[in-house]
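Undergrad: Below is the structure, and that's it, no one-letter string:
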């Protein structure tokens, strides 16, 4: 009987969707999965920096990428357009201070036109 319960619980757990988890990034932000990429989001006052990373979490060149972040700030949505700021990051400016760890999503468009998104909880 115990074996049967363990088997049922185990099979149910295997059917649950895999959720991406956030980890601390090397630029001081949070990292999450975004399709075939990883993204690190760093918020400081009204500035949002997003680093596009490969599977080894090494920065990719920002040239050719563009994006938009839709975050919840003080209970209201904030849309931030992201554009390459230097060789390693996309940057955008919000109308209000973002706080250290805003929640929301970042949608990227890669140089080849494909899109990917990452969710920050």
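TA: Thanks, I have it. Being a predicted model, the structure only gives us computed values, none of them experimental. Numbers count the residues shown, from 1 in each chain.
Undergrad: drop to CA atoms for contacts and neighbour counts, all remaining ones
TA: Noted.
Undergrad: Show me where the protein has its strands.
TA: All strands of the chain, identified by DSSP state E, fall at 23-24, 30-34, 37-44, 47-53, 66-73, 76-84, 89-93, 103-109, 115-120.
Undergrad: what's the second one packed up against?
TA: Pointing back at strand 30-34 there. Strand 30-34 is packed against strand 23-24, strand 37-44, strand 115-120, with contacts defined by 3 or more Cα pairs under 8 Å, 6 or more residues apart in numbering; DSSP states H and E.
Undergrad: Distance from it to the middle of the chain?
TA: Taking Cα atoms, centre = their mean, to the nearest Å, one finds the center of strand 30-34 at 4 Å from the center of the full chain.
Undergrad: Over to the last one?
TA: Distance of strand 115-120 from the chain centroid (Cα atoms, centre = their mean) equals 5 Å.
Undergrad: Check it against this one:
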């Protein structure tokens, strides 16, 4: 890693990410880099990133990212690339987020300690979309508490509470 990249990594990890302030959907939104006020479609953590939202799901050694529009609708991953700078156990690791399915970017989380911070950089055409996720160690316990799934087994239907499957619309059922 070049010295300039190390400086950038240190600055991003030390300071809050200031991408955009608030934008209205008729409800109060938190500033970029803070927990989003809306429910995450896939049970992860959502951050505001300019005109987009980014959802991060950590589960079973995988980091999955979804790019969402202003109404939290999942966008296709065609032409979307990404990287994640992951801080875990005092070490920073860079991972490449590869397209998975039609709407996800995925990476295997480096073995070892649970990630505490992840900074995602997504590229869509000429756009760069950044999102910072802090306190991941405390949120990964919530991810293990998934109690509802789609009876059709749709990917990304896992939730901590009852609701509808974001893929097929069926009612989620309690996990056995």
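TA: The structure has been received and is ready for your questions. Model, not experiment: these values are computed from the prediction.
Undergrad: Would you mind saying which of the strands of structure 1 lies nearest residue 10 of structure 1?
TA: strand 30-34 (25.6 Å; Cα to Cα).
Undergrad: circling back: any chance of the strands of structure 1 in JSON lines, plus distance to residue 11 of structure 1?
TA: Output for the strands of structure 1, formatted as JSON lines (distance: least, Cα to Cα, whole Å):
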{"stretch": "strand 23-24", "distance to residue 11 of structure 1": "28"}
{"stretch": "strand 30-34", "distance to residue 11 of structure 1": "25"}
{"stretch": "strand 37-44", "distance to residue 11 of structure 1": "29"}
{"stretch": "strand 47-53", "distance to residue 11 of structure 1": "34"}
{"stretch": "strand 66-73", "distance to residue 11 of structure 1": "35"}
{"stretch": "strand 76-84", "distance to residue 11 of structure 1": "38"}
{"stretch": "strand 89-93", "distance to residue 11 of structure 1": "42"}
{"stretch": "strand 103-109", "distance to residue 11 of structure 1": "31"}
{"stretch": "strand 115-120", "distance to residue 11 of structure 1": "27"}
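Undergrad: gap between residue 70 of structure 2 and residue 49 of structure 2?
TA: Distance, residue 70 of structure 2 to residue 49 of structure 2, by Cα to Cα, to the nearest Å: 10 Å.
Undergrad: Residue 20 of structure 2 too?
TA: As judged by Cα to Cα, residue 20 of structure 2 and residue 49 of structure 2 stand 7 Å apart.
Undergrad: How about residue 90 of structure 2?
TA: 26 Å.
Undergrad: still on that earlier bit, make a markdown table out of the strands of structure 1 and add mean neighbour count and distance to residue 2 of structure 1.
TA: Listed next are those as a markdown table, based on neighbours: other Cα atoms under 10 Å; distance: least, Cα to Cα, whole Å:
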| stretch | mean neighbour count | distance to residue 2 of structure 1 |
| --- | --- | --- |
| strand 23-24 | 12 | 36 |
| strand 30-34 | 23 | 37 |
| strand 37-44 | 23 | 41 |
| strand 47-53 | 23 | 45 |
| strand 66-73 | 20 | 45 |
| strand 76-84 | 17 | 48 |
| strand 89-93 | 22 | 53 |
| strand 103-109 | 20 | 41 |
| strand 115-120 | 20 | 38 |
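Undergrad: need the longest helix for structure 2.
TA: Secondary structure of structure 2 per DSSP state H: the longest helix is helix 3-14.
Undergrad: in structure 1, what residues pair with it?
TA: The counterpart of helix 3-14 of structure 2 in structure 1, using TM-score structural alignment, is absent.
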